[in-house]
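# Would you be able to build a 3D model of this:
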Amino acid sequence: MSVIQDQQNRTRAGHVAKGPLRVDSDLLLTHYPGQTDTLVVTFNSAGHGLWTDQPDEFIGMARGADGHHVIAVSDLRRSWYSAPGLQERVVEDIRDFADANGIARIAMLGSSMGGYGALSFAERVGAQAAMGIVPQFSMHPRFNEPRWSELRPGMVEKRLGTLGSYLTGQTRAFCLTGAKDRHDRRHYNMITRRCPVQGYLLKDCGHDLALQLKTMGHLPRLVAAMIAGEDEVFDTILSPLVQRETAASAAESGED
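The predicted structure follows:
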């Protein structure tokens, strides 16, 4: 979903003197300095393959009008954060940054692999809110996810946890999924049944849901509301777009 490194990134965040917080062979954390006591952590998606660029996503929206601190997280192996020691490094770096910079509020954001990252790390770093757009419940082989097979060699099976292991209700968590993609619907059903999240299954939308919401003008408002704790904005914006599942569609996208 690299398209979200869009004109907003270039115009609103491009002038910010970003700097690396961590540069490893499998992990990159980039800091976009801010002026508030809020930190927004964005998790980049897998993009279009292992050998393509993995640009930082959502940066302009995450900084917002107030200029929040932003840390962009890139899993360079597209391992769904399963590479040895990667999860521990992400948690340590975010916690250390928050402690060193007087951060009072943390929010997390991402799409697809990044959505899984936002939801899976939220409680471990003490985030107040997290939004996952078309996230996966898990990439463990037992859940039979057929996509991204070319990235499987970089995943460590025993470290591919489920969101049910990471979300216990300590963070306000939002899961937004497009109803057109049956694989995404299946993950959505598992997430909403097994995790304490506020879920929205949106009609006529697919895996490029973030781009669709941005095109409709909704995404910046949703990101701002998530950061500010204005949860009612989600219902106001998204309720008219929610897919009312029939028994047939629910069965098609149900759990195995």
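# Could you use CA atoms for every contact and neighbour count after this?
OK.
# can you count the residues close to residue 35?
Number of residues near residue 35 (other C-alpha atoms under 10 Å) recorded here: 11.
# Correct me if wrong: it contacts residue 68.
Yes - the pair residue 35 / residue 68 is scored as a contact, 6.0 Å apart, by C-alpha atoms under 8 Å.
# Strands of the stretch 101-250 of the chain, residue ranges please.
Read by DSSP state E, counting those that start in this stretch, the stretch 101-250 of the chain holds these strands, from start to end of the chain: 105-111, 129-133, 172-178, 198-202.
# Neighbours of residue 249, how many?
Residues lying near residue 249 (other C-alpha under 10 Å) number 13.
# List the buried residues for stretch 205-216?
205, 206, 207, 208, 209, 210, 211, 212, 213 (16 or more other C-alpha atoms under 10 Å).
# Just the endpoints, please. Distance across it?
For stretch 205-216, the first and last residues are 11 Å from each other (C-alpha to C-alpha, to the nearest Å).
# give me every residue that touches residue 199.
Residues counted as contacts of residue 199 (C-alpha atoms under 8 Å, 6 or more residues apart in numbering) are 174, 175, 176, 177, 188, 192.
# ok, so of those residues, who is nearest residue 142?
The nearest member of the contacts of residue 199 to residue 142, counting by C-alpha to C-alpha, is residue 188 at 16.4 Å.
# run this one through as well so I can compare:
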Amino acid sequence: MKLIYADSDIDVYFRDSNGNAAAITFSNWTRVEPKPLWTDETSKFAAFHVVAKRNHWYQCEGALSAAKLIGDATLRFERIVTLGSSMGGFAAIALAPAIGATRCVAISPQFSSDRTKTPFETRWAEDIAEIAKHGLRIDRSSSITHVLFDPYHRQDASHAALIREAAGAQLWPLKFSGHPSGFALHDLNLMELFIETALSELDDASLFENITRQYEERSRTSATAILNNFKHGDRSYIPTSRDEPIFGNQKVIEQVLALVK
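The predicted structure is shown next:
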């Protein structure tokens, strides 16, 4: 990957590829060194990876400068898809018009970093308090917007409803997938298919039907979904035997196995 833009707040990396689709990813909130998102999963496509150097929810001048650069660089592509998770999901939707994206796909995004617009949100308070101006916002645009989220996660579900109202987003619920829902998709080895679907020529009305169906059929083997199911006061996902297949992060699997009677 080649660094094509850098300032005090944003880095943009580019990897070219043959084809008529380009992925633009936005990094998520993190307490460790920020890095490009989904580099392996997007390896079949030309990709621009936008990396936030701080947890600023892309409320900075560099975000718009980077979006303009990417917009100019993607004119040769037929399908331009912005992608992100959580904080990066907000950016994928909010910056899609500036980039000229044909589709934006967000996993567990926030509607706004402005707490006056989302009074139900209590997470990331320290980072949010450092944002001086919440100028970047989600509005309706020509980009078709898709949101994947956990309908049982109260805050994420509230954000999703506001995004649907403001941007006409199509919502794809993934029950007990938690925040962000990508962890549960990773458990089930569905992330590569998720990216391929997002960049595909499939009709938007049914775009993620296959993903949501596969997730529903297999979610009881996701360590993330099992643990979230339990946290919601439900034991129906907990395996009846330690021999039943469970997929995911080893530490989370160990937490699930501790619940097995």
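# TM-score for this pair?
Superposed pair, TM-score by TM-score structural alignment, normalised by the length of structure 1: 0.76. Supporting alignment: 213 aligned residues with a C-alpha RMSD of 2.1 Å.
# What is the nearest of the buried residues of stretch 205-216 of structure 1 to residue 99 of structure 1?
residue 210 (30.9 Å).
# Distance check, that closest one against residue 170 of structure 1.
Distance from residue 210 of structure 1 to residue 170 of structure 1, by C-alpha to C-alpha: 25 Å.
# what does residue 124 of structure 1 give?
10 Å.
# The two: who's more crowded?
residue 124 (19 against 15).
# Verify the contact between the more buried one and residue 93 for me.
No - using C-alpha under 8 Å, residue 124 of structure 1 is not in contact with residue 93; the gap is 11.7 Å.
# Map residue 22 of structure 1 across to structure 2 for me.
Mapped onto structure 2 by TM-score structural alignment, residue 22 of structure 1 lines up with residue 5.
# Was I right to think its match contacts residue 12?
Yes - using C-alpha under 8 Å, residue 5 of structure 2 is in contact with residue 12, at 5.0 Å.
# Identify the contacts common to these two.
With C-alpha under 8 Å, 6+ apart as the test, residue 5 of structure 2 and residue 12 both reach residue 66.
# In the longest helix along structure 1, which residues are buried?
Longest helix of structure 1, by residue count under DSSP state H: helix 86-100. Buried positions in helix 86-100 of structure 1, judged by neighbour count with 16+ other C-alpha under 10 Å: 86, 87, 90, 91, 93, 94, 95, 98.
# how big is the angle separating that helix from strand 105-111?
140 degrees (axes from the mean of the first three to the mean of the last three C-alpha atoms, to 10 degrees).
# Any idea how many residues pack against the alignment partner in structure 1 of residue 168 of structure 2?
Using TM-score structural alignment as the criterion, residue 168 of structure 2 maps onto residue 196 of structure 1. For residue 196 of structure 1, the neighbour count with other C-alpha under 10 Å is 17.
# shouldn't residue 196 of structure 1 be in contact with residue 167?
Yes - counting by C-alpha under 8 Å, residue 196 of structure 1 touches residue 167, with 6.7 Å between them.
# for the stretch 51-200 of structure 1, what spans make up the helices?
59-63, 86-100, 113-121, 163-166, 182-194 (DSSP state H, counting those that start in this stretch).
# about what we covered before: residues in contact with the strand or helix carrying the match of residue 22 of structure 1: which ones?
Per DSSP states H and E, residue 5 of structure 2 falls inside strand 2-6. Residues outside strand 2-6 of structure 2 that contact it (C-alpha under 8 Å, 6+ apart): 11, 12, 13, 14, 15, 66.
# Who are the contact partners of residue 150 of structure 1?
Counting by C-alpha under 8 Å, 6+ apart, residue 150 of structure 1 has contacts residue 49.
# returning to that earlier point: ranking the contacts of residue 199 of structure 1 by neighbours, who comes first?
Going by other C-alpha under 10 Å, residue 177 tops these with 32 neighbours.
# Residue in structure 2 paired with that one?
By TM-score structural alignment, residue 177 of structure 1 lines up with residue 149.
# Might you report the residue contacts of that match?
Applying C-alpha under 8 Å, 6+ apart, the residues contacting residue 149 of structure 2 are 107-108, 156-157, 160, 171-175, 177-181.
# with these in mind, which one is nearest to residue 76 of structure 2?
residue 107 (26.6 Å).
# How much space separates that closest one from residue 93 of structure 2?
Residue 107 of structure 2 is 11 Å from residue 93 of structure 2, by C-alpha to C-alpha.
# which of the two has more neighbours?
Applying other C-alpha under 10 Å to residue 107 of structure 2 and residue 93 shows that residue 93 carries more neighbours, namely 33 against 26.
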